[in-house]
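K.L.:
Sequence first, then the predicted structure, then my questions.
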Amino acid sequence: MKSYLMIAVLTMGTMSSVWAADSILELSLQDVLTMPEARDVLDGSVKFYLKGQVTPETVVMLKSAAVGNVKGNATEMGDRYACKQAALAALVSFHNRAKEKGANAVVDMVNYYKQVESARNTVIQCHVDHPFASVMFRGLFAKVAKGQN
């Protein structure tokens, strides 16, 4: 009986250390933008450009920067799906704020988890720390040349 109890205690200790670890999943920005759910909430009037991506000619760079921080429930959805949902929610927030400011693009977007900047021109980072999946961006609102965005 004592050995079963010891195994149970050791297993629980191992599981809690696995759950406590913060892991990073990388997602393609394009994969998030082409999700079926994205078509319902992003109207195409605002484009998104990660830092390092080729962007259209910028007509006006608005001085305001934005930070979007969204968490999803990784336990219920699974890590990858929760990450995509969190990234989409952050993009929707940027989309709505850009339209309010008269911008048609968010440029120089970087991953900004725990205020540490990480720029990759095609990759969004999602930090999974169970039970949550977190995506945090920082970017600049801009007006880019019509027909090029």
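P.N.:
That came through, no problem.

K.L.:
From now on I want contacts and neighbour counts done on CA atoms only, so please keep to that.
P.N.:
OK.

K.L.:
Next, the buried residues of the longest helix anywhere in the chain.
P.N.:
Among the segments of the chain that qualify as a helix by DSSP state H, the longest is helix 79-101. Residues of helix 79-101 classed as buried under the neighbour-count rule (16 or more other CA atoms under 10 Å) are 79-95, 97-98.

K.L.:
quick one: contacts of that helix?
P.N.:
For helix 79-101, the external contacting residues (CA atoms under 8 Å, 6 or more residues apart in numbering) are 25, 27, 32-33, 38, 41-42, 46, 66, 68-74, 104-106, 124, 126-128, 133-137, 141.

K.L.:
helices or strands next to the lengthiest strand in the chain in the packing?
P.N.:
Across the chain, the strand with the greatest residue count (assigned by DSSP state E) is strand 58-73. Counting contacts by 3 or more CA pairs under 8 Å, 6 or more residues apart in numbering; DSSP states H and E, strand 58-73 is packed against helix 79-101, strand 132-144.

K.L.:
need the ones you listed in JSON lines with distance to residue 118, can you?
P.N.:
Listed next are the helices and strands packed on strand 58-73 as JSON lines, based on distance: least, CA to CA, whole Å:
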{"stretch": "helix 79-101", "distance to residue 118": "15"}
{"stretch": "strand 132-144", "distance to residue 118": "9"}
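
K.L.:
put this beside the first:
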Amino acid sequence: MTFPLPLRASLAAATAAALLLIGATGTAEARNTFLMQPLSEVFNMPDARQRLDPSIRLYFADQQHPQIQTRRGGYYSSNKVRAAFRSDAESCRAAALESLLALQERARQVGANAVVDIVSYYEQRANPNNDRYECHAGNVVTEVAFRGDMVTLDQ
């Protein structure tokens, strides 16, 4: 079937607009904003002060720590939290806290009293930093991943 030229132009314009709209919608839903956030903001959260276990110490990247008595293996923790109704910074802090709690829980399970050499570990890529962590914020979820070594340190 052949359409008159003005109708063909209108159909082509409508198709192009629909494809553009579909492409824009797909991009908005797939937001994955890379952020480097300060660790101090996580540790200063009232929730972190209540929930983090001070008997299982956390040492990031190359921070100095007492001598290691026993190594109890490495562990990877990736946590996602809902991003809706939160700023990127808020959801990053919440996801980071959940990942740190998971590291401490694993340390408890294996009899360790510390986690050392903690690095951001998004998509199996280490990003060592003593003061900041890597966060990936989206429209629906925000994710923070850490990897660390479970150890027993000298008291």
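P.N.:
Received the coordinates, thanks. Only a predicted model underlies this, so the values are computations on that prediction, with no experimental measurement involved.

K.L.:
Out of the helices and strands packed on strand 58-73 of structure 1, the one nearest residue 56 of structure 1 is which?
P.N.:
Comparing these by their distance to residue 56 of structure 1 (CA to CA), the top pick is strand 132-144, with 6.1 Å.

K.L.:
Residue 154 of structure 2 reaches residue 71, doesn't it?
P.N.:
No - with contact defined as CA atoms under 8 Å, residue 154 of structure 2 and residue 71 do not form a contacting pair (11.9 Å).

K.L.:
More neighbours: which of these two?
P.N.:
residue 71 (16 against 11; other CA atoms under 10 Å).

K.L.:
who's in contact with the aligned residue in structure 1 for that one?
P.N.:
Per TM-score structural alignment, the equivalent position to residue 71 of structure 2 in structure 1 is residue 62. If you count contacts by CA under 8 Å, 6+ apart, residue 62 of structure 1 has them with 103, 140, 141, 142, 143.

K.L.:
what do you get for residue 56 of structure 2?
P.N.:
Listed by CA under 8 Å, 6+ apart, the contact set of residue 56 of structure 2 reads 104, 107, 108, 112, 113, 114, 115.

K.L.:
one more time with 7 Å, if that's ok
P.N.:
Taking CA atoms under 7 Å, 6 or more residues apart in numbering, we find residue 56 of structure 2 in contact with 104, 113, 114.

K.L.:
do the same with residue 103 of structure 1
P.N.:
Under the criterion of CA under 7 Å, 6+ apart, the contact list for residue 103 of structure 1 reads 141, 142, 143.

K.L.:
which one in structure 2 is aligned with residue 50 of structure 1?
P.N.:
Counting by TM-score structural alignment, residue 50 of structure 1 corresponds to residue 60 in structure 2.

K.L.:
can you check residue 94 of structure 1 too?
P.N.:
Matched across to structure 2, residue 94 of structure 1 falls on residue 103, judged by TM-score structural alignment.

K.L.:
circling back to that earlier point, next one: the match of residue 71 of structure 2 relative to residue 68 of structure 1, how far apart?
P.N.:
Going from residue 62 of structure 1 to residue 68 of structure 1 by CA to CA, to the nearest Å gives 17 Å.

K.L.:
which other residues reach the biggest helix by length in structure 2?
P.N.:
Counting residues, the longest helix found in structure 2 (DSSP H) is helix 5-29. Contacts with helix 5-29 of structure 2, where a contact means CA under 7 Å, 6+ apart, come from residue 139.
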